[in-house]
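Peer 1: Could you work out the structure for the sequence below:
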Amino acid sequence: MSVILESEITCPNCGHKKVETMPTNACQYFYQCEGCNKVLKPKNNDCCVYCSYGTVPCPPIQNNKSCCKN
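Peer 2: Below you'll find the predicted structure:
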C-alpha cells in the first residue's frame, strides 16, 4: 500500500479547512490555522496534528509504525 502524503486539516475552532502535504521525516506537532490563527496541537494520545485534525493520518501511522511521540 502506498503512503498518502496529503491530508485536509479542519480547525476545530473555526472550521477552516486546508489540504496540506505531510512531512515524511518528522511529526508536525503544531499547526497554525489560516482562518483564525489559532495554533493547533495534537489531541491526547495522538502523535501529530494530522492524526488529530486531518482526513489522513501521518505517514508513520499509515505504515503501522509508531510516530515520534512514543
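
Peer 1: Every contact and neighbour count from this point should use C-alpha atoms.
Peer 2: OK.

Peer 1: What are the buried residues along stretch 37-55?
Peer 2: If you call a residue buried by 16 or more other CA atoms under 10 Å, then stretch 37-55 has these buried ones: Leu40, Lys41, Pro42, Asp46, Cys47, Cys48, Val49, Tyr50, Cys51, Ser52, Tyr53, Gly54.

Peer 1: Next, the structure of the following sequence, for comparison with the previous one:
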Amino acid sequence: MTDQTIILKSVITCPRCGHTETEMMPTDSCQWFYECRSCKSVLKPKEGDCCVFCSYATVPCPPIQTGNSCCG
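Peer 2: This is a model prediction of the structure:
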C-alpha cells in the first residue's frame, strides 16, 4: 500500500464574477456553502457534487481525493 499525498489547498472560482481565492479545505467535514469574497454570492454544490470544492475548485475535497465518499 502506498501513501497518498492529500492536497489541502484549492483555488475556488466564483461562477458569478470569476473571482478566485486559494482556500484551505476542511479534512473532517464537507463545505456546503462558500461566500465569494468579491461579489458576496453564496455558492452551493452543483447537483451530484458533495461540496463546493468538488464543484468550483481546482482540487476536490480530501475524502474524494482518497477515493472515499464525502460526508458519508
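
Peer 1: Kindly provide the TM-score of these chains.
Peer 2: Remark: TM-score between the superposed chains equals 0.96 [TM-score structural alignment, normalised by the length of the first structure]; 69 aligned residues with a CA RMSD of 0.7 Å.

Peer 1: re the thing from before, can you list the buried residues of stretch 37-55 of the first structure in a markdown table and add distance to Pro23 of the first structure and secondary structure?
Peer 2: Rendered in a markdown table, the data for these read as follows (distance: CA to CA, whole Å; DSSP: H, G, I helix; E, B strand; the rest coil):
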| residue | distance to Pro23 of the first structure | secondary structure |
| --- | --- | --- |
| Leu40 | 16 | strand |
| Lys41 | 16 | coil |
| Pro42 | 15 | coil |
| Asp46 | 16 | coil |
| Cys47 | 13 | coil |
| Cys48 | 11 | coil |
| Val49 | 12 | helix |
| Tyr50 | 10 | helix |
| Cys51 | 13 | helix |
| Ser52 | 15 | helix |
| Tyr53 | 15 | helix |
| Gly54 | 13 | coil |
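
Peer 1: List the contacts of the residue most central in space within the first structure.
Peer 2: By CA atoms, centre = their mean, the mean C-alpha position of the first structure lies nearest to Tyr50, the distance being 1.2 Å. The neighbourhood of Tyr50 of the first structure, defined by CA atoms under 8 Å, 6 or more residues apart in numbering, consists of Ser7, Ile9, Met22, Gln28, Pro42, Val56, Pro57, Cys58.
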